[in-house]
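Peer 1: quick one, structure for this:
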Amino acid sequence: MISRVADPAFQKMLSGFSATTAEVLYHMPDHPDFLQSFLWQFEDVAPQFPRLHRFLDHWRAEVEATIHSVSVMHYGLIRPRELRFGSEHRLQ
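Peer 2: Have a look, this model is predicted:
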């Protein structure tokens, strides 16, 4: 008998995880006028973004660079789809 178990990645999507991209603009202490970019793609739960907040807390505590700004983009992997109806053809 075959046991059917949902894929763990699919279960994460159902529980609210979405594809997330964060861009962190930062500068090093020795070059405060030179902004650098760190781009990170991961799965997180919008709008709280707990994984992103843990990462930023770690950055502030452990990384020498100072964060200038953070941009966050996310895309829900499971959501309602739009159905468009173009025309109707009847066979008689």
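Peer 1: rest of the way, CA atoms for contacts and neighbours
Peer 2: Fine.
Peer 1: what about Met13, neighbour count?
Peer 2: Close neighbours of Met13, defined as other Cα atoms under 10 Å, add up to 18.
Peer 1: now swap in Leu52 and tell me
Peer 2: 19.
Peer 1: my guess is it contacts Asp44. True?
Peer 2: Yes. In this structure Leu52 lies within contact range of Asp44 using Cα atoms under 8 Å: 7.4 Å.
Peer 1: what sits against Val5?
Peer 2: Not one residue lies near Val5 by Cα atoms under 8 Å, 6 or more residues apart in numbering.
Peer 1: which element is His58 on?
Peer 2: helix 50-62 (DSSP states H and E).
Peer 1: could you also give me the structure for this next sequence, so I can compare it with the first?
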Amino acid sequence: MTDRAFLVQLDGYGLTTAEICYFMPDHPLIVQTFAWQEYDAAPDFPVLFDFLDYWRREIEADIQSVRIAHDKLMRPANWRSADGVISWED
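Peer 2: Sure thing, here's the model as predicted:
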């Protein structure tokens, strides 16, 4: 069985982390943070925006800001010699 994370990366998804700052109704002057992480496709971030839609519908906390970090973990290999000289000696 193949790992789900590997399969979504093959589909072009990368690891997305979002820091969500929000206010709870019982503490409206305190900014709290929630860290969210999932595989998502930049630049549209459909998985993140689905989660934020769910948050706005179901959670009684006003979102103040969302900060996003994204990295495609799978990319073509890049190899070079540390001294700049490529040698195939045995």
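Peer 1: in the second structure, what residues pair with the helix holding His58 of the first structure?
Peer 2: Aligned by TM-score structural alignment, helix 50-62 of the first structure falls on residues 46-58 of the second structure.
Peer 1: buried set for that stretch?
Peer 2: The neighbour-count check on stretch 46-58 of the second structure (16 or more other Cα atoms under 10 Å) flags 48, 52 as buried.
Peer 1: which ones are touching the spatially most central residue of the first structure?
Peer 2: By Cα atoms, centre = their mean, the mean C-alpha position of the first structure lies nearest to Thr20, the distance being 0.9 Å. Thr20 of the first structure is in contact with 41-44, 72-75, counting by Cα under 8 Å, 6+ apart.
Peer 1: could you redo the last one with a cut-off of 7 Å?
Peer 2: 41-44, 73-75 (Cα atoms under 7 Å, 6 or more residues apart in numbering).
Peer 1: mark which of these are buried, thanks.
Peer 2: 43-44, 74.
Peer 1: turn those into a markdown table, including secondary structure and distance to His31 of the first structure.
Peer 2: Shown next, in a markdown table, are these (DSSP: H, G, I helix; E, B strand; the rest coil; distance: Cα to Cα, whole Å):
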| residue | secondary structure | distance to His31 of the first structure |
| --- | --- | --- |
| Glu43 | strand | 32 |
| Asp44 | strand | 32 |
| His74 | strand | 31 |
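Peer 1: what ranges do the helices span in the first structure?
Peer 2: For the first structure, the helices defined by DSSP state H occupy 8-14, 50-62.
Peer 1: and of these, who's closest to Arg84 of the first structure?
Peer 2: Comparing these against Arg84 of the first structure with Cα to Cα, the closest turns out to be helix 8-14 (24.8 Å).
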